[in-house]
Structures are given as structure tokens and as C-alpha cells.
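*Asks:* take this sequence and fold it.
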Amino acid sequence: MPPTDVVEGVPLLVVKPHAASLDKLVQSKSPTSTNTNNQGSVFSSYVGILCAMLGAGIMTLPSTISAMTPAFGVGLLLVTGFLAFASLRCLCLSADVTGLYSYEHLSTRFFPPILQWMLRVLTLVPCFGACVMYMIVAMDMLLPFVGISRPLLCAAYAVLAYPLCLLDSFHALQYSNTVVIFCIFYITGVLVHHAWGRPWPDQSTLPITSVTWAGLAYAIPIQTFSFCCHFNYMRVYGELQHKPLVSTITWLVIGSAFLIYGTYSVAGYIVFQGLPPHDILTGFPISDASVTGVRLALAMCMWCKMPLAYQPIRDVAEVVCLPYLAPLTKWPFRVPFTGVHSIHHVFSLALTTTLMTRLSC
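*Replies:* Here you go, the predicted model:
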């Protein structure tokens, strides 16, 4: 009788006994275990991944194709999208082999403690920075239209985002994620409306008519980051009811993002006749009603995206802390932790604003 730990003659990954026992301990105490609540549908998974991918970075995409030639810029966007798909497929393969659907559990099984903490830091720092940046962008979008101070508006933003940050799964966030996607479609539609009927820019009058190393160095990081959703992808995959559909969902997400980004980039390039600003909103007068709608839609996006950046932080905190706080359960820990995290965001935003003000003087 063939051994049970081989598949077609290939031995499965061998897990060290102490790592396996530690993994079981973490899973038993953590709400983010491998036995994920499989409620995710094709729709909720699609909008969850796409929402994590889309964001304020779309405003800078027209400037990336103006830094090169338009054809090369769109081609580079296609290449970065394909590379993003390949990296997401690698995450799927890792999850399929191990049955684990979070970076925390993968690191617990395979890495020594020092590498586990390195991965945690690499997860926490960008996610916390994203939370603060979402708040900054939302404040910048809303302040011209409201008659309250930035600290008060920031506090109101944190209070409104607090309930969304308590939800367990991406499936529970499918409606707020759908709002983000509708807002991005609206923003893209506004720019296409402004570009409609305008002539293609005269290439002979533009300062950049060929691909340069400086243009590549500017465009590649922005376009690559635009397809980034890797912090949330594993969680969404773990929630998906029918795992074989993940490849189709990922293709749909990458294809949708490429169409949105490509359309937005070309439209912005046409509107500003080949010279779009780094932040495309700065090129429109604030009195433009359609641009006012874009600002409000972008602020709504930042509010709805806050839980996507916060969930990886919360998951790491619960996995690390709950095993040592038994018999404390997740909700008595999650509610105050999320509150402290929101307050920390407000103070971080105040500090960031103060530093930016002083540096600009």
C-alpha cells in the first residue's frame, strides 16, 4: 500500500513538530484560522479584491504615460498587470499546498521567530501607512466643502470608519466595496467625458517623445503599486466557497483594473494634451461641478477602503495577543483595540500634517 504522505510520488512538505504544534495553538486561539468562514461568493470576492486594488493612486496614472510614449505606457501597464496576476497565482499555490490563508499562519509554519517578526513588520508598516494616507486624502478632498476644522473632520472620519473595521470578513464588506468600485467608475467616466471630442495631442510639441530611464523609474513603481492587493488577497481566497473559481476571479479583477487604468490614463493624457499633472485633480478648477463630484467620490472611496488596510493589522494583533490573553475572546479584545487604533490614526494624522506644514514653510 503506498504511503499516505505522497502525491504521485512527490513527498509533501514536511513540517517540524514544534512548528506544527505552535500553528495549532495559534489557530485554536485566533479568529483568523485556516478554517475560514467560507461565505465568500464570486461577486463578494471580485469586489473585495478589486476594491483593494483600486484607490487614489489612479489620479497619478495619466502622468506615467506622459513620462514615456502613450503606447509604451499602456504596454507597460499591461505587463505590470500580468506580473501582478502571476504573483497572485503564487499565493494561491502556497495556500493550496498548505491549507493556510494568511501570511501569519504561513510564517508560523515555515519561518523561525525572527523571520516571522520581519514579515509582521513588512505587513504592519505599509498597512498602517495606508490607513493614515486614506485619512489624509479624504481630508484633502472634503475640507474645501465643509465648514469644520481638520481635527474635527478627522475625528468624524475615524468614528464613521470604526464600525466597518469591526467586521469579520471581506464578504461582510461586499456592499461598501461595491461603493468604492462605483465611485472609481464615476471618476473614470468624468475624465472620459472631459476628453470626449478633444484632439489627440501633437507629439511634436511635447518635451518627451521617447522612452527614457528617468521615465521608466517614475512610471514602474506607480503602475506596479496600482495593481497591489496582496495583503488582502489571501484572506479573500480563504473565504471563497468554491476555490477552483479563484483563477477566473483573478483574471476578471486584473482585466477590469487594466481597462479602468488604461481608459483613465489615456483620457487624462488627452484632456491635458500630453502634459497631465502628477495629481490630475489639480489641473481642474475647484468650481467645476464634475470635479466636485470626483472629490466627494474619492473621499467615499477612502472611507470604504479603511477596513481593507486595517484588517491585516487587526489579524496580526489577534493572532499574536489572544493566545496569551486566554480566556479573553476576540470581541472583548477587538473592540478596544480598534478604538485605540482609530485614536492613534487621528494623532498620526495631526503629527503628519504638522510636519508637512513646517517642511513647506
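
*Asks:* please count neighbours and contacts with C-alpha atoms only from this point.
*Replies:* OK.

*Asks:* now the helices for the protein?
*Replies:* Along the chain, the segments classed as helices by DSSP state H run 17-29, 42-53, 61-66, 70-98, 103-110, 113-142, 150-166, 174-195, 213-226, 230-239, 246-271, 289-321, 330-360.

*Asks:* now the residue nearest to the spatial centre of the chain. Nearest residue, chain neighbours left out?
*Replies:* Centroid check for the chain by CA atoms, centre = their mean gives A52 as the closest residue, at 3.6 Å. Sequence neighbours aside, C229 is the residue nearest to A52 in space, at 5.3 Å (criterion: CA to CA, 6 or more residues apart in numbering).

*Asks:* give me the number of residues near the residue lying closest to L22 once chain neighbours are set aside?
*Replies:* Of all residues not flanking L22 in the chain, T108 sits nearest, at 7.4 Å (CA to CA, 6+ apart). T108: 19 surrounding residues under other CA atoms under 10 Å.

*Asks:* returning to what we had before: tell me how far the residue nearest to the centre of the chain lies from L259.
*Replies:* 16 Å (CA to CA, to the nearest Å).

*Asks:* return the residues in contact with V26.
*Replies:* Taking CA atoms under 8 Å, 6 or more residues apart in numbering, we find V26 in contact with S33, V319, V320, P323.

*Asks:* tally of neighbours for the last one?
*Replies:* Residue crowding around P323 was assessed by other CA under 10 Å; the count is 17.

*Asks:* ok, the residue nearest to A52 - contacts?
*Replies:* I49, L50, A52, M53.

*Asks:* quick one: buried ones out of these?
*Replies:* I49, L50, A52, M53 (16 or more other CA atoms under 10 Å).

*Asks:* distance to P307 for those residues - can I get that in JSON lines?
*Replies:* Formatted as JSON lines, the buried ones among the contacts of C229 follow (distance: CA to CA, whole Å):
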{"residue": "I49", "distance to P307": "13"}
{"residue": "L50", "distance to P307": "14"}
{"residue": "A52", "distance to P307": "10"}
{"residue": "M53", "distance to P307": "13"}
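
*Asks:* next up, for comparison:
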Amino acid sequence: RGEAASLALAPAGFPLCAHRVLFRPSLQHPPDRGSSFAFSVFNLMNAIMGSGILGLSYAMANTGIMGFSILLLIVASLASYSVFLLLSMCTQTAVTSYEDLGLFAFGSPGKVTMSSYLLIVKSELPGAVAGFLSGDGESGSWYLDGRLLLLITSVCVVFPLALLPKIGFLGYTSSLSFFFMVYFALVIIIKKWSIPCPLPLNSAENLQSAYAIPTMAFSFLCHTSVLPIYCELQSPTKSRMQNVTVTGIGLSFLIYFISALFGYLTFYDKVDSELLQGYSRYLPHDTVIMTVKLAILFAVILTVPLIHFPARKAVLMVFFSDLPVSWICHILVTLTLNTIVVLFAMYVPDIKNVFGVVGSTTSTCLLFVYPGLFYLKLSREDFLSPQKLGACALVIFGICVGLLSLILIIFNWINQ
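*Replies:* Down below sits the predicted model:
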């Protein structure tokens, strides 16, 4: 119980030998100390829903409404199933983080990227500020410099929230992020009838279906945050956490689909790889669009600290596993991660490339391949059992989709 208490109270990034403790979630936290069901759902949805929502209309333009609906449902269902496998491994092995499962199974941790979330801040925050100024500001003003605004938000918002010792503390900011996403979806629906059709401008984008599934995989990636949320859930049980997962993924699917559908029905084949850019072009001074830009900006900003927790855990496990628990190490690793992510966000030109490459490599591995491999490696069930066959199918699907998408993306780059 003493070791379990240290697991509950220590900062989430600290390397702990969780597999030495028999994992009994119902004993790990008294009911009044854990995160509520609602806050756990909000945290999970915050881990799921981020900048990926801006690329789904582009994916629908490439696959059609029916094709997109089927693919999105498949990806959401597989994401939920892979979380089920992770929870099964958590209860069987007593390992309480995604990274430790990888180390326990194969001796190597997973990795996670956060650059795409901050890319939105760099590309959209200056436009939102300029829109509210109605052209009164000078183009060279500091408050219209996307990189400077990105740096300010990272230092003033992302870094302090990422330093919090427990992921459950982010429940309040996650609930705020959820309502920002709902507001975004509602505005996309309303503005469907504000832009003329056919559109008067031509789009320079080429439709590339290779980005569709990677973007969807990127959009449902939450797996590195699932087990920390599970550990801090009130009265945690596998079935209760599975209900959190189904609720979170289901609500995310609904918001994703509505936003993608009405975004696509607004622009059709002229939809941008980043949806908000289209509204900036056709409704440059619309006040509601300005507010929804700020809403989505705040939503993705509040997502970044949540993703810091598993990323920091992976770094600490790889490079500092032999060091004792230390707040100094906790702060320095968080600062380093934040710096690296900001630099990537500053110098990557097109978010479509992030959705495509990260979605076809890191996201497919974390979403499909690794959970399946963990289960195949660690489960003692017979190989022909339904769960192991499902895990095997998950691995094969992830590898095939990831490789095919990456090959097509590289081929498109070569032909551009």
C-alpha cells in the first residue's frame, strides 16, 4: 500500500516501478481522492480532440461522405478496442502506463508528438488577433507575429499546466476545452449557409486521399493518456474505465463527424487541409469566425499539457530511469519538451504534412500496432482465443494502413 500511495501522489512523469505492485485500482485511491467519471471523460476527450478536428473535412473531401463515415467508424471502433486491450494488460501485469507496458513487453518505450497542436496556434492566432483589430494594426506589429504569439502562449499557458503533478488536475481545463470544441462544431453548422456556393475562388490544393486514414488515426490518438487517467479515476475498475473510453470516443466521434460534414458541405472540393483557413479567406472579418478561431485555439492549447504527461514519462524512462524522484528533473524535462515542440511548430510549414506523416507512423503504431503487440506478448491466453486473434488483426491492420499511407504520401511529395 505504501508503494501504491507513492504511485498515486508522485508527479505523473516520474519513473516508478509500477509492475512491482499488485495493481488493485479499487484500493489505490479512496473515492474522494480520484477524478470523477465526468472529469475522466473530459480528460480523455481532451487527449483525443485537438488539431485533428481541423483536417477531417479535407479527409472527407478525399473519400466522400459514405467512405469517410465508414472509415471514421472503423478507426473509432478499433481505437476503443485497442484501449480495451491496454486495460486488460494493465490489470494482468500491474503496469500503469503505456510506456511501462512497452518496456515490460519489449524493452523499448513508445513516443508521442505534440507539434501539430501548437502549429494551430502559430497559424491561426495572428489571424484571430488581426480579425478583431479589423485591419487597424500594422502588419509588422508584434501581436501579429505567429511565432512570437506561439512562444508567449507556450510559456504562459502550456508550461505551467504541464508542470502539474497529476493528470486529474487538468479536469477543469479539459471540460473547458470540450465546450470550446462543441462551440466550434455549432459554428461550422451555422456558417454552412453564410458562404455562397459555388465558391468564387479556386483552391490550390490537390486532393490526396493518402492523408485520410492517417488524419483519422491522428484524431483518435489518446492511448498514452488512458492509463494515467485510469489510475486517477474514482473507484477505478476496468469496466468503469471502459465506460469512460466508450463515452469519450463516442462523443468525440459525434463532434468530429458533424464538424467534418458541415465543413465539407461548405467548401466541397475547395476545402483546405486546415479547415479554418477557408473561413479566413471567404469571411475574413466575420466576428463569429474570429470567436471560433479563439475557441479552437484555446481548446488545442489546453490539450498540449495533457499530452505532456505521457511524453515526459517516456523521456524520463529512456534517459533518467536510474535517477531518484526529483522535482528538478520533472521541471527540466518538461521545459525541454516544451522547447522542442515549440521549435517544431515554428518551422513546420504545413499541418497537412504533420497529419499525414505522424498519422501514418506514430499514430498508427500507438493506436493499433503497439496495443496489439503488447497483448500478444504478455497475455497467457491461447493464440486462437478471440482476444488474441483480434489483437493480431489490429497489428496487421495498423502495419498495412501505416505503410500504404506513408508510401502514398511520399509518392505525392515526389510528384509535386
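
*Asks:* and the TM-score between them?
*Replies:* For this chain pair, the superposition-based TM-score is 0.74 by TM-score structural alignment, normalised by the length of the first structure; 301 aligned residues with a CA RMSD of 3.0 Å.

*Asks:* sorry, back to before: which among the helices of the first structure is found nearest to P201 of the first structure?
*Replies:* helix 246-271 (6.4 Å; CA to CA).

*Asks:* what's that closest one aligned against in the second structure?
*Replies:* Mapping helix 246-271 of the first structure onto the second structure (TM-score structural alignment) gives residues 241-266.

*Asks:* run the chain-centre distance for that stretch.
*Replies:* Offset of stretch 241-266 of the second structure from its chain centre (CA atoms, centre = their mean, to the nearest Å): 13 Å.

*Asks:* now that stretch on the first structure. Mean distance?
*Replies:* Stretch 241-266 of the second structure, aligned to the first structure and superposed, deviates on average by 1.4 Å (mean CA distance after the TM-score superposition for the first structure).

*Asks:* how much space between the equivalent of S88 of the second structure over in the first structure and M234 of the first structure?
*Replies:* Residue correspondence to the first structure (TM-score structural alignment): S88 of the second structure is matched to L93. Applying CA to CA, the value for L93 of the first structure to M234 of the first structure is 11 Å.

*Asks:* now swap in L91 of the first structure and tell me
*Replies:* 7 Å.

*Asks:* that older thread, buried subset of the contacts of V26 of the first structure, written for PyMOL?
*Replies:* Listed next is the PyMOL selection for buried residues among the contacts of V26 of the first structure, using 16+ other CA under 10 Å:
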select buried, resi 33+319+323
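
*Asks:* adding distance to H341 of the first structure, write the contacts of V26 of the first structure out as CSV.
*Replies:* As requested, these are exported to CSV (distance: CA to CA, whole Å):
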residue, distance to H341 of the first structure
S33, 22
V319, 16
V320, 16
P323, 20
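
*Asks:* quick one: residues contacting S287 of the first structure.
*Replies:* Counted by CA under 8 Å, 6+ apart, S287 of the first structure has zero contacts.

*Asks:* state the distance from the counterpart of I167 of the second structure in the first structure to G57 of the first structure.
*Replies:* Residue pairing (TM-score structural alignment): I167 of the second structure is matched to F170 of the first structure. Using CA to CA, F170 of the first structure is found at 22 Å from G57 of the first structure.

*Asks:* could I get the helices of the first structure as CSV with distance to V6 of the first structure?
*Replies:* Output for the helices of the first structure, formatted as CSV (distance: least, CA to CA, whole Å):
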stretch, distance to V6 of the first structure
helix 17-29, 18
helix 42-53, 32
helix 61-66, 48
helix 70-98, 12
helix 103-110, 19
helix 113-142, 28
helix 150-166, 41
helix 174-195, 39
helix 213-226, 38
helix 230-239, 24
helix 246-271, 25
helix 289-321, 31
helix 330-360, 37
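
*Asks:* tell me which of the ones you listed is the most buried.
*Replies:* helix 61-66 (a mean of 28; mean count of other CA atoms under 10 Å).

*Asks:* other residues contacting that helix?
*Replies:* 71-74, 208, 215, 218-219, 222-223, 261, 264-269, 274-278, 280.

*Asks:* hang on, the earlier thing: what's near enough to touch the aligned partner of the residue nearest to the centre of the first structure in the second structure?
*Replies:* Matched by TM-score structural alignment, A52 of the first structure corresponds to A47 in the second structure. Counting by CA under 8 Å, 6+ apart, A47 of the second structure touches L221, C222, S225, T303, L306, I307.

*Asks:* I190 of the second structure -> the first structure?
*Replies:* Looks like I190 of the second structure aligns to H193 there (TM-score structural alignment).

*Asks:* ok, L221 of the second structure next?
*Replies:* Checking TM-score structural alignment: L221 of the second structure goes with C228.

*Asks:* apart from its neighbours in sequence, what residue is nearest that match?
*Replies:* In space, C228 of the first structure is closest to M53, 5.5 Å off (CA to CA, 6+ apart).

*Asks:* ok, that neighbour to I181 of the first structure distance?
*Replies:* M53 of the first structure is 10 Å from I181 of the first structure, by CA to CA.

*Asks:* go on, V266 of the first structure?
*Replies:* 19 Å.

*Asks:* same check, this time on A195 of the first structure
*Replies:* 21 Å.

*Asks:* do F337 of the first structure as well
*Replies:* In terms of CA to CA, F337 of the first structure sits 29 Å off from I181 of the first structure.
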